[in-house]
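Asks: Here's my sequence, what's the structure:
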Amino acid sequence: MTFISYAQNFEDIRLWRALKQFENGFYIDIGANDPTHDSVTKAFYDRGWTGINVEPMQAYYDALRQQRPNDTNLQCVASDSAGDLTLFGIPGTGLSTVDPATAEERTALGMDVHRQTVKARTLSSICEQHAQNRAIHFLKIDVEGHEETVLRGMDFATWRPWIILIETPWARDHTWEHLVTDAGYQAILFDGINTWFLADEHLDLKPAFDIPPCNLDNFQLCRGHAFSHPVSDADQQLTAALQRAEHAEAQLRAMQNSRTWQALHKLKKTLLRT
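Replies: Presented below is the predicted three-dimensional model:
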């Protein structure tokens, strides 16, 4: 079965290579954003996995609730303590942040930044309530400068994600990295966007990360992916037409299977014979 990749930098392909032998796996996505576009977890959800999505922005949270009914979707941010925080929201992007310095930089760049108050929870409390005794196969963190406070709210002695990937574009001088490595994880990869860590007890998975994604992974990029050809108006119209045709066929099959249609069809055949 061809693997359809939705993630922005092949993250889901790397994860699938390491974890595809496990059925009904479990993930945690901190800063989940859109349920499909650039999603690290979409391909896993489509294969029966479930998890926890943490997303404070209303539009993305609503979309997650609609498209991910089997997931636990939480409208909050992860932090080092519970309470209220100011979210600097940038609608329609994955660039919203609770880090004031990052927000100032994005305001200076002319981005449309809106302040709003959001609820904060620790990652440990989220795991305690919603992960329970589940194995956490991977934890993804994409929080735009808020990484350290997220990590300080996690008890890695109790909750042991097998794989952790943290978005860290360009910068490599992380003051927080010791919070992960001191907790029994090894940094195994920087892919240009994310730093990847493996739990010491799961270092047997490391060979899956030794080479970049390639055609041996049997994957295709989803329609509209940034690394693929853009979707044209004609493509969108064709997709809409195919969806309408599939809907019409489904309605026709439902009508043909109805008792009324079968009775009328039987009556017509009887009349034709007389």
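Asks: contacts and neighbour counts: CA atoms only from here.
Replies: OK.
Asks: any chance you could map the strands in this protein?
Replies: For the chain, the strands defined by DSSP state E cover 3-5, 26-30, 50-54, 72-74, 77-79, 83-89, 114-122, 138-141, 163-167, 185-190, 194-199, 219-221.
Asks: Deepest-packed of those, please.
Replies: strand 77-79 (a mean of 27; mean count of other C-alpha atoms under 10 Å).
Asks: before we move on, the earlier item: of the strands of the chain, which is nearest residue 243?
Replies: Evaluated over the strands of the chain, closeness to residue 243 peaks at strand 3-5, with 19.3 Å, by C-alpha to C-alpha.
Asks: how about residue 47, what does it touch?
Replies: Going by C-alpha atoms under 8 Å, 6 or more residues apart in numbering, residue 47 touches residue 24.
Asks: Kindly reformat the strands of the chain as a markdown table containing distance to residue 248.
Replies: Formatted as a markdown table, the strands of the chain follow (distance: least, C-alpha to C-alpha, whole Å):
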| stretch | distance to residue 248 |
| --- | --- |
| strand 3-5 | 27 |
| strand 26-30 | 36 |
| strand 50-54 | 31 |
| strand 72-74 | 33 |
| strand 77-79 | 42 |
| strand 83-89 | 41 |
| strand 114-122 | 43 |
| strand 138-141 | 40 |
| strand 163-167 | 43 |
| strand 185-190 | 48 |
| strand 194-199 | 44 |
| strand 219-221 | 28 |
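Asks: nearest to residue 150, of these?
Replies: Comparing the strands of the chain by their distance to residue 150 (C-alpha to C-alpha), the top pick is strand 77-79, with 4.4 Å.
Asks: Give me the distance from that closest one to the chain's centre.
Replies: From the chain centre to the centre of strand 77-79 is a distance of 17 Å (C-alpha atoms, centre = their mean, to the nearest Å).
Asks: Give me the contact list for the lengthiest helix in the chain.
Replies: Ordering each helix of the chain by length in residues (DSSP state H) puts helix 233-256 first. Residues outside helix 233-256 that contact it (C-alpha under 8 Å, 6+ apart): 261, 262.
Asks: how close does the spatially closest residue to residue 189 that is not a sequence neighbour get to residue 233?
Replies: Closest residue to residue 189 apart from its sequence neighbours, by C-alpha to C-alpha, 6 or more residues apart in numbering: residue 196 at 5.1 Å. For residue 196, the distance to residue 233 (C-alpha to C-alpha, to the nearest Å) stands at 38 Å.
Asks: next up, for comparison:
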Amino acid sequence: MKKRRFHGQFDPPVDQYLFERFFPTLRGGVSLECGAQDGLADSSCLFFEESRGWQGVNVEASPPIFERLRLNRPRSTNLNVALSNRAGTARFTHVVSPQYGDNFGNGSLTHLPAHRDALAKEGCQFVEHEVRTVTYPELIAEAGISRLDLFVLDVEGHEAQVFESMRQGALLPSVLCVEHGHFGVEKMREMLAGLPFRFDSSLHVNSYYVNTLNPPSKPGALARLWDRMRGD
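Replies: I've put the predicted structure just below:
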């Protein structure tokens, strides 16, 4: 059996946790990663595209980082927009790190004060860009998504606006992985009230939710056996 190559952050990596807990046998799925950065570093969905035949949709608001994403993930649908609760334009704050340069991530439409202060103390610089904003239903339509197995959301403090947008009526994912680091697990659960998601688990700075109306299918014994026989 060939060794699986995961790309996600932490140990175990986010993509390994997602794969083993929710999608151990699913092939040909669809993922949406919002806050995708350059599509390689700490990617939570690249594994599924490379190894499981999934179609990936990547959203990155930062113009400088998006150019790298576009080059790194040519097989994916890549969108240079910011997901929010209204369509139009807004100021996106791109963060430049003294250690990692402008491929740092941590950019946001609405940094929380404590987060911005911490970045400033690290010597980070802030560069503002005017970016296009879209609502969740508009994003689903623009990307041509007709099924959605996994949505990974990492928007650095703008989560409440995204959840508001998800309530506007559109296809929802079977599994939602959202960074809770700026708010905490319980606050994130409160923010998701009214959406059909059941809290499943949390690991490191991420919380995982399952859609009660459209949960991921549980693989049967034959599917698991076939997967082992394939060796990947």
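Asks: corresponding residues in structure 2 for the longest helix of structure 1?
Replies: Alignment of helix 233-256 of structure 1 against structure 2: no match, by TM-score structural alignment.
Asks: I'd guessed residue 67 of structure 1 sits against residue 34; true?
Replies: No. Using C-alpha atoms under 8 Å, residue 67 of structure 1 makes no contact with residue 34, being 9.8 Å away.
Asks: If you count surrounding residues, which of those two has more?
Replies: Using other C-alpha atoms under 10 Å as the criterion, residue 67 of structure 1 and residue 34 rank with residue 34 on top: 22 against 14.
Asks: Pull the contacting residues for that one.
Replies: With C-alpha under 8 Å, 6+ apart, residue 34 of structure 1 has these contacts: 60, 63, 64.
Asks: Now, of those residues, which are buried?
Replies: Among those, those classed as buried by 16 or more other C-alpha atoms under 10 Å are 60, 64.
Asks: Pick out whichever of the contacts of residue 34 of structure 1 sits closest to residue 83 of structure 1.
Replies: In terms of C-alpha to C-alpha, no member of those lies closer to residue 83 of structure 1 than residue 60, at 21.4 Å.
Asks: Disregarding flanking residues, what is the spatial nearest neighbour of whatever residue of structure 2 lines up with residue 37 of structure 1?
Replies: Aligned counterpart of residue 37 of structure 1 in structure 2: residue 41 (TM-score structural alignment). Of all residues not flanking residue 41 of structure 2 in the chain, residue 7 sits nearest, at 6.9 Å (C-alpha to C-alpha, 6+ apart).
Asks: Does the residue nearest to residue 189 of structure 1 touch residue 180 like I think?
Replies: No. The pair residue 196 of structure 1 and residue 180 does not pass the contact test of C-alpha under 8 Å, sitting 10.4 Å apart.
Asks: Give me the contact list for stretch 213-223 of structure 2.
Replies: Residues from elsewhere that reach stretch 213-223 of structure 2, judged by C-alpha under 8 Å, 6+ apart: 22, 23, 24, 25, 26, 149, 173, 174, 175, 196, 210.
Asks: got a list of what the equivalent of residue 50 of structure 1 over in structure 2 touches?
Replies: Under the alignment (TM-score structural alignment), residue 50 of structure 1 pairs with residue 55 of structure 2. Applying C-alpha under 8 Å, 6+ apart, we find residue 55 of structure 2 in contact with 28, 29, 30, 31, 49, 76.
Asks: let's go with 6 Å and repeat that
Replies: Applying C-alpha atoms under 6 Å, 6 or more residues apart in numbering to residue 55 of structure 2 gives the contacts 30, 49.
Asks: ok, now how distant is it from residue 166 of structure 2?
Replies: 21 Å.
Asks: Could you find the closest non-adjacent residue to the counterpart of residue 15 of structure 2 in structure 1?
Replies: Residue correspondence to structure 1 (TM-score structural alignment): residue 15 of structure 2 is matched to residue 12. Leaving aside its chain neighbours, residue 12 of structure 1 sits nearest to residue 40 (5.2 Å; criterion: C-alpha to C-alpha, 6+ apart).
Asks: Isn't that neighbour up against residue 7?
Replies: Yes. Look at residue 40 of structure 1 against residue 7 with C-alpha atoms under 6 Å: they come within range, at 4.7 Å.
Asks: The two: which has the busier surroundings?
Replies: Using other C-alpha under 10 Å, the more surrounded residue of residue 40 of structure 1 and residue 7 is residue 40, with 25 against 21.
Asks: ok so, going back, JSON lines please, covering the contacts of residue 34 of structure 1 and showing distance to residue 1 of structure 1.
Replies: Output for the contacts of residue 34 of structure 1, formatted as JSON lines (distance: C-alpha to C-alpha, whole Å):
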{"residue": "60", "distance to residue 1 of structure 1": "29"}
{"residue": "63", "distance to residue 1 of structure 1": "27"}
{"residue": "64", "distance to residue 1 of structure 1": "25"}
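Asks: Of the contacts of residue 34 of structure 1, which ones are shared with structure 2?
Replies: Among the contacts of residue 34 of structure 1, the contacts conserved in structure 2 (both residues aligned by TM-score structural alignment, their matches' C-alpha atoms under 8 Å) are 60, 63, 64.
Asks: And the first one, how close does it get to residue 185 of structure 1?
Replies: Spelled out, that is residue 60 of structure 1. Counting by C-alpha to C-alpha, the gap from residue 60 of structure 1 to residue 185 of structure 1 is 31 Å.
Asks: What of residue 61 of structure 1?
Replies: For residue 61 of structure 1 relative to residue 185 of structure 1 (C-alpha to C-alpha), the value is 30 Å.
Asks: Run through the residues that contact the spatially most central residue of structure 2.
Replies: Nearest residue to the geometric centre of structure 2 (C-alpha atoms, centre = their mean): residue 152, 2.5 Å. If you count contacts by C-alpha under 6 Å, 6+ apart, residue 152 of structure 2 has them with 33, 177, 178.
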